[in-house]
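1. Predicted model and sequence follow; I will ask about them next.
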Amino acid sequence: MNSQLSLNQNFEGFITITAATSVAEALKRLEESQKQLAVVVNANQPQTLLQGKHLTALSSQGSKPLAELLEQLPSPLVVDSGVEVLETADLKQLGNLLKKTKAPGLIIYQNGEVSGIVPRKAIAQALPLDALTSDTTRSDLYGDSQVVARTYVCRQCNPPTYMRPRQGETPSCPKNWLHGNMEPWN
């Protein structure tokens, strides 16, 4: 069975919060917005994607800026905006990454800005049951359209940042350009 997920048809509303914002202020802004997701940015570069529960867990540190607490928040999973549809193998790999990092969704990044968020539940709903048990561990042949796109990781970020470009050369870290090129994950 082959499933597909159209990314732009599964965007969920979100707010943007700067990394300099305190935990208390971020929680207040998220609650007032009535959105479920917030992207924490530093100079338009995504630092993490979080939900109210992440901020509530940090409420004892209410006056601290989010920038000081990024290590305690989920790793950002960034997908290049050139990707429009995810196939079953992509969904499975991203589902596993979402589970591993406990991220609430995928950050879609375009022209230096966050253009959308695909929530974790959309990935889970699109995954066919047989994909959860089948083994698709064949190695990536980058450039082959029948093979899952390569995922890159920046291990200099804490927590690590993951990115899935669809084309081009090895990406630079979207969280901090000073980290340079990312390395293949898996």
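-> Looks like it came in fine.

2. only C-alpha atoms for contact and neighbour calcs from this point on.
-> OK.

3. Name the residues of the biggest helix by length in the chain that come out as buried.
-> As assigned by DSSP state H, the longest helix anywhere in the chain is helix 88-101. Within helix 88-101, the residues scored as buried using 16 or more other C-alpha atoms under 10 Å are 88-95, 97-98, 101.

4. now those residues as a markdown table including distance to Gln4?
-> Putting these into a markdown table (distance: C-alpha to C-alpha, whole Å) gives the following:
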| residue | distance to Gln4 |
| --- | --- |
| Thr88 | 6 |
| Ala89 | 9 |
| Asp90 | 9 |
| Leu91 | 8 |
| Lys92 | 11 |
| Gln93 | 13 |
| Leu94 | 13 |
| Gly95 | 13 |
| Leu97 | 18 |
| Leu98 | 17 |
| Thr101 | 23 |
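
5. let's bring in a second model and compare:
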Amino acid sequence: MQHKILTFLGAIIILVILGNVVGGDKVDKKEVNSSSDKSLTSSDNKNKDESTEESYQIGDTVNTKNMEITVSKFEELEQIGDPDFLGKIAPEGATLVAIQYTMKNVSDDPIGVFSYPSINLVDEKGTKYKDDIEASSAYATETKVDNSKVLSDLNPGITVTGVDVYEVSKEKFSEGEWYIKIGDSKVKIK
């Protein structure tokens, strides 16, 4: 039984890795649905000044070409679950930064996992951090909130919840501002 679970988790990890490699930062338009009702439209200019990039807050909705994505929760953790069984302990000098988010397909067509916008942790200098698949799987198991699509498309009108965990230097994370970057948009978490 344990072999079947590990084989299944291995297959999921490989699919997520392939999704991160093949998926892109394809975002055409961004909006925030909050009391301030801010909106920002991106241009095709890839050399856009980062200092003019608008930052959203946890709970705001970022609209991409075909999805609405909302970062709903952020946690800083030292351990996730039972490290003896699919859990994760932050390495010495590191911390685990966990986020929960929802994604809704607002288009008229199914969206494959390889077409999702990339979601990364970035510091105020723009340094990008990829999610830790092992820690993300442990967090999904621990919180039981992740119902995201791994093997099938996200159909129109459907909303799913996803989780990501990033391994970051504890010293670096204690300094400055931190964001979740969704395509070309940034959601401030700290």
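-> Yep, that arrived. What you see is a predicted model, and the numbers here were worked out from it, not measured in a lab.

6. Any idea what the TM-score comes out to?
-> Superposed pair, TM-score by TM-score structural alignment, normalised by the length of structure 1: 0.29. Supporting alignment: 100 aligned residues with a C-alpha RMSD of 5.9 Å.

7. ok, Tyr56 of structure 2 to Val71 of structure 2 distance?
-> Applying C-alpha to C-alpha, to the nearest Å, the value for Tyr56 of structure 2 to Val71 of structure 2 is 10 Å.

8. any shared contact partners between these two?
-> Common neighbours of Tyr56 of structure 2 and Val71, using C-alpha atoms under 8 Å, 6 or more residues apart in numbering, are Val187.

9. What are the boundaries of the strands in structure 2?
-> Taking DSSP state E as the criterion, structure 2 contains strands spanning 29-31, 39-41, 55-57, 61-63, 67-77, 79-80, 88-89, 94-105, 119-123, 128-129, 159-169, 178-182, 185-188.

10. most packed of these?
-> Ranked by mean neighbour count, the strands of structure 2 are led by strand 61-63 with a mean of 24 (mean count of other C-alpha atoms under 10 Å).

11. List the buried residues for the strand or helix carrying Ile123 of structure 1?
-> Taking DSSP states H and E as the criterion, Ile123 of structure 1 maps to helix 120-126. By 16+ other C-alpha under 10 Å, the buried positions in helix 120-126 of structure 1 come out as 120, 122-124, 126.

12. thinking again about what came up before, for Ala140 of structure 2, which of the strands of structure 2 is the nearest?
-> For Ala140 of structure 2, the closest of the strands of structure 2 is strand 159-169, at 6.3 Å, according to C-alpha to C-alpha.

13. and that closest one with strand 94-105, angle?
-> Strand 159-169 of structure 2 runs at 160 degrees relative to strand 94-105, counting by axes from the mean of the first three to the mean of the last three C-alpha atoms, to 10 degrees.

14. how much space between the closest residue to Thr70 of structure 2 other than its chain neighbours and Thr143 of structure 2?
-> Spatial nearest neighbour of Thr70 of structure 2, chain neighbours left out: Thr61 (4.5 Å); criterion: C-alpha to C-alpha, 6 or more residues apart in numbering. Shown here: Thr61 of structure 2 relative to Thr143 of structure 2, a distance of 22 Å by C-alpha to C-alpha.

15. who does the lengthiest helix in structure 2 touch, helix- and strand-wise?
-> In structure 2, taking DSSP H as the definition, the longest helix is helix 2-22. Contact here means 3 or more C-alpha pairs under 8 Å, 6 or more residues apart in numbering; DSSP states H and E; on that basis helix 2-22 of structure 2 packs against helix 133-143.

16. and the helix it packs on, what other elements does it pack with?
-> With contacts defined as 3+ C-alpha pairs under 8 Å, 6+ apart, helix 133-143 of structure 2 has these neighbours: helix 2-22, strand 79-80, strand 88-89, strand 159-169.

17. and Met103 of structure 2, which of these is closest to it?
-> Closest approach to Met103 of structure 2 among these is made by strand 159-169 (5.4 Å; C-alpha to C-alpha).

18. now that closest one against strand 119-123, angle please.
-> Angle, strand 159-169 of structure 2 to strand 119-123, by the same axes, to 10 degrees: 40 degrees.

19. Closest to Leu50 of structure 1 out of the buried residues of helix 120-126 of structure 1?
-> Among the buried residues of helix 120-126 of structure 1, and counting by C-alpha to C-alpha, the member closest to Leu50 of structure 1 is Arg120, at 11.6 Å.

20. Would you agree the closest one is in contact with Leu97?
-> No. With contact defined as C-alpha atoms under 8 Å, Arg120 of structure 1 does not count as touching Leu97 (10.4 Å).

21. Ignoring the adjacent residues along the chain, who's closest to Ser33 of structure 1?
-> Ile15 (7.5 Å).

22. buried stuff in the helix or strand where the one you found lies?
-> Counting by DSSP H and E, the element that carries Ile15 of structure 1 is strand 14-18. Neighbour counts over strand 14-18 of structure 1 (16+ other C-alpha under 10 Å) mark 14-18 as buried.

23. Done for today, thanks.
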